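K.L.:
sequence-free structure coming up:
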């Protein structure tokens, strides 16, 4: 991706953040550590790359890197010796990878007086790996800046968050995502659900492989209908339907995101916050609307908080099945009195 393409992409995705970092660099106010947090596809890698090219480019014009000089090309192809990039090796970023980072932190720049570190999927650092970064973040030395990129801020250690400047990447505008997904051949209903899960077309297409997402939505809806009636079969459905649906960790996280989105739909309908086109489960709008009329705001807020907590429990190494079974049992008393 050329610098022009990166800038164009950022101008469409995150124009305010692009403008902000142009100003920060012009004023020489770049901090030593940032946490870029947002959905996949929201622009975190693109902004980190643009900053790197802007700082190293040999021919900056009107605050933009030219994208064609030797420095820009090496950055784009991940071959610049003073820009250290680390990504998960498998499911996590291991201690040995962080040891490599720490050794690089202690070294001077090879060709100039500045070094950059870009850590992708930083939420996948093991606890020991993340803790080993704290010394650098607390006591930076030299002209060094680190960018930690994450799609799940909730999984980051609080000590890391407190010692970095957190930059939140807002979701892309719904109409832009809807058009992008539909232009790629994704149905309107699937696109409506997907844009609540990701900003990335690549990830959206992966979730549709073998009709995984439509199947997940159908299975979740069946479980939900039973759970809100306090039906014991919803507890059984966890093992017979949902656990087999999401065997991989990434799929489990998506299922929990879908559950949270389902309860957020209930809140939106109850408070009439958004139009039906904004719902994740728009195909079930009439059933959800009926349900909201029988529930108080406090009940809906409590249920939504439980759904959001489930994802944090999975991150705490509670098994996917136990998380869902616990959520099901907690939902029964909330809904049963109104069944």
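P.N.:
Ah, there it is. Source: prediction; values computed, not measured.
K.L.:
drop to CA atoms for contacts and neighbour counts, all remaining ones
P.N.:
OK.
K.L.:
Do I have it right that residue 201 meets residue 179?
P.N.:
No - contact criterion Cα atoms under 8 Å: residue 201 and residue 179 do not qualify, at 11.0 Å.
K.L.:
Compare those two and say which is more crowded by neighbours.
P.N.:
Under the neighbour definition other Cα atoms under 10 Å, residue 201 and residue 179 were set side by side, and residue 201 has more, 19 against 14.
K.L.:
what residues are up against the more buried one?
P.N.:
Listed by Cα atoms under 8 Å, 6 or more residues apart in numbering, the contact partners of residue 201 are 41, 180-181.
K.L.:
Over to residue 74?
P.N.:
By Cα under 8 Å, 6+ apart, the contact list for residue 74 reads residue 80.
K.L.:
any idea which helix or strand comes after the strand or helix carrying it?
P.N.:
Here residue 74 is covered by helix 70-76, with elements defined by DSSP states H and E. Sequence-wise, the next helix or strand beyond helix 70-76 is strand 83-86, with elements assigned using DSSP H and E.
K.L.:
which strands and helices sit next to that following strand?
P.N.:
helix 95-105, strand 115-119 (3 or more Cα pairs under 8 Å, 6 or more residues apart in numbering; DSSP states H and E).
K.L.:
could you dump those to JSON lines with mean neighbour count and distance to residue 321?
P.N.:
Formatted as JSON lines, the entries for these read as follows, by neighbours: other Cα atoms under 10 Å; distance: least, Cα to Cα, whole Å:
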{"stretch": "helix 95-105", "mean neighbour count": "16", "distance to residue 321": "29"}
{"stretch": "strand 115-119", "mean neighbour count": "22", "distance to residue 321": "31"}
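K.L.:
For residue 71, find the nearest of these.
P.N.:
For residue 71, the closest of these is strand 115-119, at 13.2 Å, according to Cα to Cα.
K.L.:
Specify the angle between that closest one and helix 95-105 in degrees.
P.N.:
Here strand 115-119 runs at an angle of 160 degrees relative to helix 95-105 (axes from the mean of the first three to the mean of the last three Cα atoms, to 10 degrees).
K.L.:
Put this next to the first one:
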């Protein structure tokens, strides 16, 4: 029986699989790669596949990687979806970074969502990146290259991944991610400021960018993550926020509105799922969110 990540990697990234297998065979593999692209789960499967090729590509090792039970493979992801990689998670790897592989030719480290790393977390990594204790392969994964710290980008070989399984859709490129996320944040800002432009923004800016199901899913994920951050930013550390760069915006909202109003706005936005299930158009749903938010904040 084939372990799922093996088939996912082969089917989603056949070109990159071939390229990396050649690098491994020719012993030309670098020690640090930054894997950029969408979707996140397939990208992580690709990283597992590369780790499997390094430590021994048999079924037993594949299952050990899935179970997190291989001594030479260390996969670190945010502790909960939508949060940041913590400094403590990186520092916990120190004993592994300073020792050699026990069963394989090199150790493999996979760090997911590295765009969420704080400068402090990145600095904890740099020493090990620049002075490895032994043969290592470090795979860093991100959806958006522009959000990755320059100190990481400058030291890595950057590989852009585009899943073959998504080739029939408009490309989810880094440029699209950056543009769509920026427009999403701007729309939220206009809406929370009760600006009339928020209505026009729906048709003029948002709808042309979120035409496919995948794009719409990403948009609503970002929207829900911003709302989550807005409600809890002063209860958790900044590094645990999904979008720490928006803290100034969150603080301005707290100065302008009561917590009760912000909670009601949050509930209103999250209630959109009910509208989706009764087949109301996306434009109508988004315009309703703007209208209801304006009414709540204006009371």
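P.N.:
Cool, got the structure. On a predicted model such as this, the values are computed, not experimentally measured, just so you know.
K.L.:
coming back round to it: can you list the helices and strands packed on strand 83-86 of structure 1 in TSV and add distance to residue 307 of structure 1?
P.N.:
Converted to TSV, these look like this (distance: least, Cα to Cα, whole Å):
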stretch	distance to residue 307 of structure 1
helix 95-105	32
strand 115-119	29
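K.L.:
Neighbours of the aligned partner of residue 125 of structure 1 in structure 2, how many?
P.N.:
Superposed on structure 2 with TM-score structural alignment, residue 125 of structure 1 falls opposite residue 117. Residue crowding around residue 117 of structure 2 was assessed by other Cα under 10 Å; the count is 24.
K.L.:
Residue 206 of structure 1 now?
P.N.:
Under the neighbour criterion other Cα under 10 Å, residue 206 of structure 1 is assigned a count of 13.
K.L.:
what about residue 85 of structure 1, distance to residue 310 of structure 1?
P.N.:
Taking Cα to Cα, to the nearest Å as the criterion, residue 85 of structure 1 is separated from residue 310 of structure 1 by 32 Å.
K.L.:
Looking at those two, which one has more neighbours?
P.N.:
For residue 85 of structure 1 versus residue 310, the count of surrounding residues by other Cα under 10 Å is larger for residue 310: 23 against 17.
K.L.:
Switch the contacts of residue 201 of structure 1 over to CSV; also include secondary structure.
P.N.:
Formatted as CSV, the entries for these read as follows, by DSSP: H, G, I helix; E, B strand; the rest coil:
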residue, secondary structure
41, coil
180, helix
181, helix
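K.L.:
Most neighbours among these, please name it.
P.N.:
The member of these that has the most neighbours, counting by other Cα under 10 Å, is residue 181 with 24 neighbours.
K.L.:
Which residue in structure 2 aligns with that one?
P.N.:
With TM-score structural alignment as the criterion, residue 181 of structure 1 lines up with no residue in structure 2 and falls in a gap.
K.L.:
Near the closest residue to residue 181 of structure 1 other than its chain neighbours, how many residues? Count them for me, please.
P.N.:
Taking Cα to Cα, 6 or more residues apart in numbering as the measure, residue 181 of structure 1 lies nearest to residue 191, with 5.8 Å between them; neighbours along the chain are not counted. For residue 191 of structure 1, the neighbour count with other Cα under 10 Å is 23.
K.L.:
next one: residue 263 of structure 2
P.N.:
Here the count is done by other Cα under 10 Å, and residue 263 of structure 2 has 13 residues near it.
K.L.:
Check which helix or strand it maps to.
P.N.:
Residue 263 of structure 2 belongs to helix 259-270, assigned by DSSP H and E.
K.L.:
which bit of structure 1 covers that helix?
P.N.:
With TM-score structural alignment applied, helix 259-270 of structure 2 matches no range in structure 1.
K.L.:
can you give me the strands in structure 2?
P.N.:
With DSSP state E, the ranges of strands along structure 2 come out as 32-38, 73-76, 107-111, 136-142, 157-162.
K.L.:
what does the third one rub up against?
P.N.:
Strand 107-111 of structure 2 has contacts (Cα under 8 Å, 6+ apart) with 47-48, 51, 54, 72-77, 100-101, 135-141.
K.L.:
Leaving out chain neighbours, which residue sits closest to residue 170 of structure 1?
P.N.:
Distance criterion Cα to Cα, 6+ apart; nearest residue to residue 170 of structure 1, sequence neighbours excluded, is residue 38 at 6.4 Å.
K.L.:
oh, I was asking about residue 226 of structure 1
P.N.:
With Cα to Cα, 6+ apart, the residue lying closest to residue 226 of structure 1 is residue 234, at 5.1 Å.
K.L.:
quick one, what contacts that neighbour?
P.N.:
Per Cα under 8 Å, 6+ apart, neighbours of residue 234 of structure 1: 223-224, 226-227, 328.
K.L.:
Return the closest of those residues with respect to residue 138 of structure 1.
P.N.:
When the contacts of residue 234 of structure 1 are ranked by distance to residue 138 of structure 1 (Cα to Cα), residue 328 comes first, at 41.9 Å.
K.L.:
okay, now that closest one: neighbour count?
P.N.:
Count around residue 328 of structure 1 with other Cα under 10 Å applied: 26.
K.L.:
so it is in which element?
P.N.:
Of the helices and strands defined by DSSP H and E, residue 328 of structure 1 is found in helix 320-336.
K.L.:
Report all helices and strands that that helix contacts.
P.N.:
helix 212-227, helix 233-237, helix 297-315.
K.L.:
could you dump those to a markdown table with distance to residue 166 of structure 1?
P.N.:
What follows is those, written out as a markdown table (distance: least, Cα to Cα, whole Å):
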| stretch | distance to residue 166 of structure 1 |
| --- | --- |
| helix 212-227 | 31 |
| helix 233-237 | 39 |
| helix 297-315 | 19 |
